[in-house]
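Peer 1: Predicted model and sequence follow; I will ask about them next.
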Amino acid sequence: MAWTLLAQLRELGQLSRQKIANLVGVAPLNRDSGTVRGHRSIWGGRASVRQVLYMSAVSGVRWNPTLKAVYQHLIGNGKPTKVALVACMRKLLVYLNAMVRDQAPWQVQSVA
């Protein structure tokens, strides 16, 4: 995972959390037209990075206490499993972006 992120996402640590999520393609984008409000979905971005984040999130919601708590919270609120997993992908990317920016190691985050 680390090699893919470093090689294919050189902007990691330099962009805001919204911009890095949009660059990778895990930010929810709207499909609105006029007064019609469409569904939000993810698309575009760097597919190879998104694939690595997907597999990392699958492992993370099972073994990482921080991501597991986020995932369980979303499932408890009635979100579909795929939506909750994509939210964990975005959360993981935001954490990694902050770690690279601050040059800090991983710390377990408490989820309120």
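Peer 2: Everything's here; your move. Everything numeric in this text was worked out from a predicted model, so none of it was measured.
Peer 1: contacts, neighbours, all on C-alpha from now
Peer 2: OK.
Peer 1: Please report how far Gln109 lies from Asn22.
Peer 2: In this view, Gln109 and Asn22 are 23 Å apart by C-alpha to C-alpha, to the nearest Å.
Peer 1: So for the two, which sits in the more crowded spot?
Peer 2: The neighbour comparison of Gln109 against Asn22 (other C-alpha atoms under 10 Å) goes to Asn22, with 19 against 11.
Peer 1: Now name the helix or strand holding that one.
Peer 2: helix 17-24 (DSSP states H and E).
Peer 1: in the helix or strand harbouring Met89, what counts as buried?
Peer 2: Met89 belongs to helix 81-102 when assigned by DSSP H and E. Neighbour-count burial for helix 81-102, counted by 16 or more other C-alpha atoms under 10 Å, picks out 84-99.
Peer 1: from these, which two are the most distant?
Peer 2: Ala84 and Met99 (22.4 Å; C-alpha to C-alpha).
Peer 1: how much does the helix or strand containing Val52 deviate in direction from helix 81-102?
Peer 2: Taking DSSP H and E as the definition, Val52 sits inside helix 47-63. Our comparison of helix 47-63 with helix 81-102, counting by axes from the mean of the first three to the mean of the last three C-alpha atoms, to 10 degrees, yields an angle of 100 degrees.
Peer 1: another structure for you, compare them:
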Amino acid sequence: MPAIVARRYNPFIQVFCDRLLDNGKSKMSMIGAAMHKLLRQVFGVLKSQLPFDPNFLSLPS
């Protein structure tokens, strides 16, 4: 359920899921990938003891 809610309200996960669907992935695999991405974000925040920074590894525009 967190991946489905993130798909609706999290702009970073929305873009990620839209890209997967545009590339022809099924909805179930998109949800699985969103779950994996959320889990990796949570683990990174817990391990680093820093607040979530959406621009941490963003490329310059």
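Peer 2: Right, received. Where do you want to start? All values derive from a computational prediction rather than experimental measurement.
Peer 1: Which strands and helices lie in contact with the helix holding Val52 of structure 1?
Peer 2: Helix 47-63 of structure 1 is packed against helix 2-8, helix 17-24, helix 65-76, helix 81-102, with contacts defined by 3 or more C-alpha pairs under 8 Å, 6 or more residues apart in numbering; DSSP states H and E.
Peer 1: circling back to that earlier point, whereabouts in structure 2 does the helix holding Asn22 of structure 1 align?
Peer 2: Under TM-score structural alignment, helix 17-24 of structure 1 corresponds to no residues of structure 2.
Peer 1: I'd like the distance between the residue nearest the centre of structure 1 and Leu23 of structure 1.
Peer 2: Residue closest to the mean C-alpha point of structure 1, counted by C-alpha atoms, centre = their mean, is Arg90 at 1.1 Å. In this view, Arg90 of structure 1 and Leu23 of structure 1 are 11 Å apart by C-alpha to C-alpha.
Peer 1: Quick check: end-to-end length of stretch 5-14 of structure 2?
Peer 2: Stretch 5-14 of structure 2 has its terminal residues 10 Å apart, counting by C-alpha to C-alpha.
Peer 1: And that stretch, what's buried?
Peer 2: 6-7, 13-14.
Peer 1: Read off where it ends up in structure 1.
Peer 2: The aligned range for stretch 5-14 of structure 2 is 59-68, by TM-score structural alignment.
Peer 1: so what's whichever residue in structure 1 pairs up with Met30 of structure 2 up against?
Peer 2: By TM-score structural alignment, Met30 of structure 2 lines up with Ala84 in structure 1. Ala84 of structure 1 makes contacts with 71, 74-75, as judged by C-alpha atoms under 8 Å, 6 or more residues apart in numbering.
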